[in-house]
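From the sequence below, what's the structure:
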Amino acid sequence: MTTSTWINRGFTAPFTATGISALVPPPPWHYAGWLLNVAFSFAPECAWPLLPPALGRVVGRGCVHFADWQACTDGHELLDPVLAQYRETIVVLEIERPDGSHCMYCPAIWVDQDISLLRGLLQGWPKKIGSTYLTRSLPLAHPAAAPLRVGTRLGASLAVKERRLIDAQATLSGENGKPLGFLSLPTLGAVGWADLRRPQQMPEPLLVRPDIRDRVHSDWHAATATLQLHPHPGEDIGCLGDIEAGEASAGWVGITVAGARDADG
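Below is the predicted model of the structure:
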């Protein structure tokens, strides 16, 4: 049975003739946010459960991004901020593709907003619900503002199903930083949906990359950092084992997602 004669105006469910109830409208989606980025290293052989072998060779480097975002389509969400604001934690791993190029792959990401969760799944970013907190830097010379200067300390944490999963602390060095993780390399994800008409058959994920445009950013502020990954009974990311924090940076970025492309397109 099909619904081809039904005038549906919802880009995502719920599908209705008005489209008002749709959780996510079509792109472009515009994002601006404050990010703390912490690079890390790990034993490459530990990552095999997290990504398809066809991607290429895991090089043993990754990044955790703690992000405080504001997002919109035509801008109306900015007048109703509950639709626009959310926080998330993103984990990406660096891959050397078969052609020798490098990219990032997102095996795990947690967010606190259903709109963002569905946008992520459509892009191949496997979002789940989690609770992220990170220190905000405010443009004030005040003890509570965490101003962007030498010695300022920042913290971030992620809890999933009320269990702490990731902790980070960073101290600004006063030096220029750089973009890390998905801010520095193209990032791939896997899109796949189960078909309950064939519950015994696993989905065959398709590798895609978001079509990111109109990137803008502030200066990146370098930091030294610590990063800790805690055991969790419901998350595969723990298979990375002992991770070692590397360089870190903090700053603001804005991007627009216009859609998605095939991974090799």
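
can we go C-alpha only for contacts and neighbour counts from here?
Noted.

burial of R57, as a residue count?
Using other Cα atoms under 10 Å, R57 has 17 other residues around it.

Just the strands from the stretch 101-250 of the chain, written as ranges.
102-111, 127-129, 131-134, 153-160, 163-176, 187-191, 206-217, 221-229, 244-262 (DSSP state E, counting those that start in this stretch).

Tell me which of those strands sits nearest to T18.
strand 244-262 (22.6 Å; Cα to Cα).

Going by neighbour count, list what's buried in the closest one.
Of all the residues in strand 244-262, those buried under the rule 16 or more other Cα atoms under 10 Å are 244-260.

now do stretch 89-105
Neighbour-count burial for stretch 89-105 [16+ other Cα under 10 Å]: 89-95, 102-105.

That one: how far from the chain's middle?
The chain centroid and the centroid of stretch 89-105 are separated by 14 Å under Cα atoms, centre = their mean, to the nearest Å.

Please apply the same query to stretch 195-213.
Distance, centroid of stretch 195-213 to centroid of chain: 18 Å (Cα atoms, centre = their mean).

out of everything not next to it in sequence, what's closest to the spatially most central residue of the chain?
Closest to where the C-alpha atoms of the chain average out (Cα atoms, centre = their mean) is I90, at 3.7 Å. Excluding the flanking residues, the one nearest I90 by Cα to Cα, 6 or more residues apart in numbering is I109, at 4.5 Å.

and that neighbour, how many residues sit next to it?
I109: 20 surrounding residues under other Cα under 10 Å.

Run a quick neighbour tally on G151.
G151 has 14 neighbours, counted by other Cα under 10 Å.

here's the other one to compare against:
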Amino acid sequence: MSAPDALTGYTLPLSPTGRSALVPPPPWHFSGDVLMVEYLADPAAVAAFLPAGVTASTRPGHAAAIFGDWQSCTDGGAELLDPVRSQYRECYVALACQWQAQPVARCPFCWVDKDFSLVRGLIQGYPKKMGSIALTRSFELGRATPAAGEGARFAGTLAAGDRRLLEASVTLVEPAAAPELMLAPLVHTRRFPSWDPGGTAVSELVTGGSTDQRIGSVWTGTAELELFDSPTDELSMLRPVEIIAGYRFSFAETITGGRLLTETP
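Below you'll find the predicted structure:
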């Protein structure tokens, strides 16, 4: 039997080989389809979700609700041949803001439907929780699919804690440029409490890690978005006061590791 100091793994659970770890070390590669609704929320509500040092966007209240139908893998790509370890869905809100006068984005809420994505997100500082996420998919043939072109309609729904939290729909009108908020660097808070009452918690403001971003097949159009009240999730504070536009596109990136901006209280 191996000695305790032989146990290894990027995350728990540790094992003699490290193969049992829920999340392997980066780089992590992502490919997927995205449904996005860009909107304006109450600027005061957006400001309330920004940490110290992060300031309001030049367009106050600018936000987006984003659904992703993702496939991810490490360099070897073994996860792609074991799809249960590579496929997941995600729904999150992004708030436009600034760090030292540079445009960035802040994610106050995020839900995923797989445990490996949740833990991988917590490592980065994404505020991920488990949820039930559904998205309209597009296939090449048949009547049970929208063609990705003018007039096509796509929708996404999010539920968590037995409650519907968000509904979005987009009707495509025309090809478009990539939405800037999707490409803005994200500023996250990494927070891990100390288990020793006298110890020091990890609390950091971080950014970066995303490289080789690619975006294609971008269509824009009209959109609808509803955020619903919940006794535990405060997502509805960021409900839209004005819809700007809807988007559907393909997106890819690689995550390699972030950069510390500052330690936080």
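
returning to that earlier point: make CSV from the strands of the stretch 101-250 of structure 1 and add distance to P26 of structure 1 to it.
Shown next, in CSV, are those (distance: least, Cα to Cα, whole Å):
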stretch, distance to P26 of structure 1
strand 102-111, 20
strand 127-129, 18
strand 131-134, 26
strand 153-160, 29
strand 163-176, 32
strand 187-191, 17
strand 206-217, 13
strand 221-229, 34
strand 244-262, 8
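
Of the ones you listed, which is nearest P49 of structure 1?
strand 102-111 (9.6 Å).

Any buried residues in stretch 12-26 of structure 2, and which?
14, 18, 20-24, 26.

if we can go back for a sec, between the buried residues of stretch 89-105 of structure 1, which sits nearest F66 of structure 1?
Using Cα to Cα, the buried residues of stretch 89-105 of structure 1 come closest to F66 of structure 1 at T89, 4.7 Å.

That closest one is in what secondary structure piece?
Secondary structure assignment for T89 of structure 1, by DSSP states H and E: strand 85-96.

what stretch of structure 2 does that strand fall on?
Strand 85-96 of structure 1 lines up with residues 87-98 of structure 2 when matched by TM-score structural alignment.

can you pull the contacts of G61 of structure 2?
40-46, 95-96 (Cα atoms under 8 Å, 6 or more residues apart in numbering).

what about 6 Å?
40-43, 46 (Cα atoms under 6 Å, 6 or more residues apart in numbering).

since we're on the closest residue to it other than its chain neighbours, how many residues are nearby?
Nearest residue to G61 of structure 2, sequence neighbours excluded (Cα to Cα, 6+ apart): P43, at 4.1 Å. When neighbours are counted by other Cα under 10 Å, P43 of structure 2 registers 17.

pretty sure P43 of structure 2 contacts P60?
Yes. Taking contacts as Cα atoms under 6 Å, P43 of structure 2 lies within contact range of P60: 5.3 Å.

from memory the residue nearest to I90 of structure 1 sits against I129, does it?
No. Using Cα under 6 Å, I109 of structure 1 is not in contact with I129, being 8.6 Å away.

if we can go back for a sec, JSON lines for the buried residues of stretch 89-105 of structure 1, including distance to E162 of structure 1?
Formatted as JSON lines, the buried residues of stretch 89-105 of structure 1 follow (distance: Cα to Cα, whole Å):
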{"residue": "T89", "distance to E162 of structure 1": "15"}
{"residue": "I90", "distance to E162 of structure 1": "18"}
{"residue": "V91", "distance to E162 of structure 1": "19"}
{"residue": "V92", "distance to E162 of structure 1": "23"}
{"residue": "L93", "distance to E162 of structure 1": "25"}
{"residue": "E94", "distance to E162 of structure 1": "29"}
{"residue": "I95", "distance to E162 of structure 1": "31"}
{"residue": "H102", "distance to E162 of structure 1": "35"}
{"residue": "C103", "distance to E162 of structure 1": "32"}
{"residue": "M104", "distance to E162 of structure 1": "28"}
{"residue": "Y105", "distance to E162 of structure 1": "26"}
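
Out of the residues you listed, which two are the most distant from each other?
Most distant of those, by Cα to Cα, are T89 and H102, 22.1 Å apart.

distance of the residue nearest to I90 of structure 1 from S157 of structure 1?
Going from I109 of structure 1 to S157 of structure 1 by Cα to Cα, to the nearest Å gives 13 Å.

just L93 of structure 1 next, same as before
Separation of L93 of structure 1 from S157 of structure 1 (Cα to Cα): 19 Å.

ok, now A47 of structure 1?
Counting by Cα to Cα, the gap from A47 of structure 1 to S157 of structure 1 is 22 Å.

what's the answer for S101 of structure 1, then?
For S101 of structure 1, the distance to S157 of structure 1 - Cα to Cα - is 32 Å.

and the counterpart of R153 of structure 1 in structure 2, how many neighbours does it have?
Mapped onto structure 2 by TM-score structural alignment, R153 of structure 1 lines up with R153. If you count neighbours by other Cα under 10 Å, R153 of structure 2 ends up with 20.
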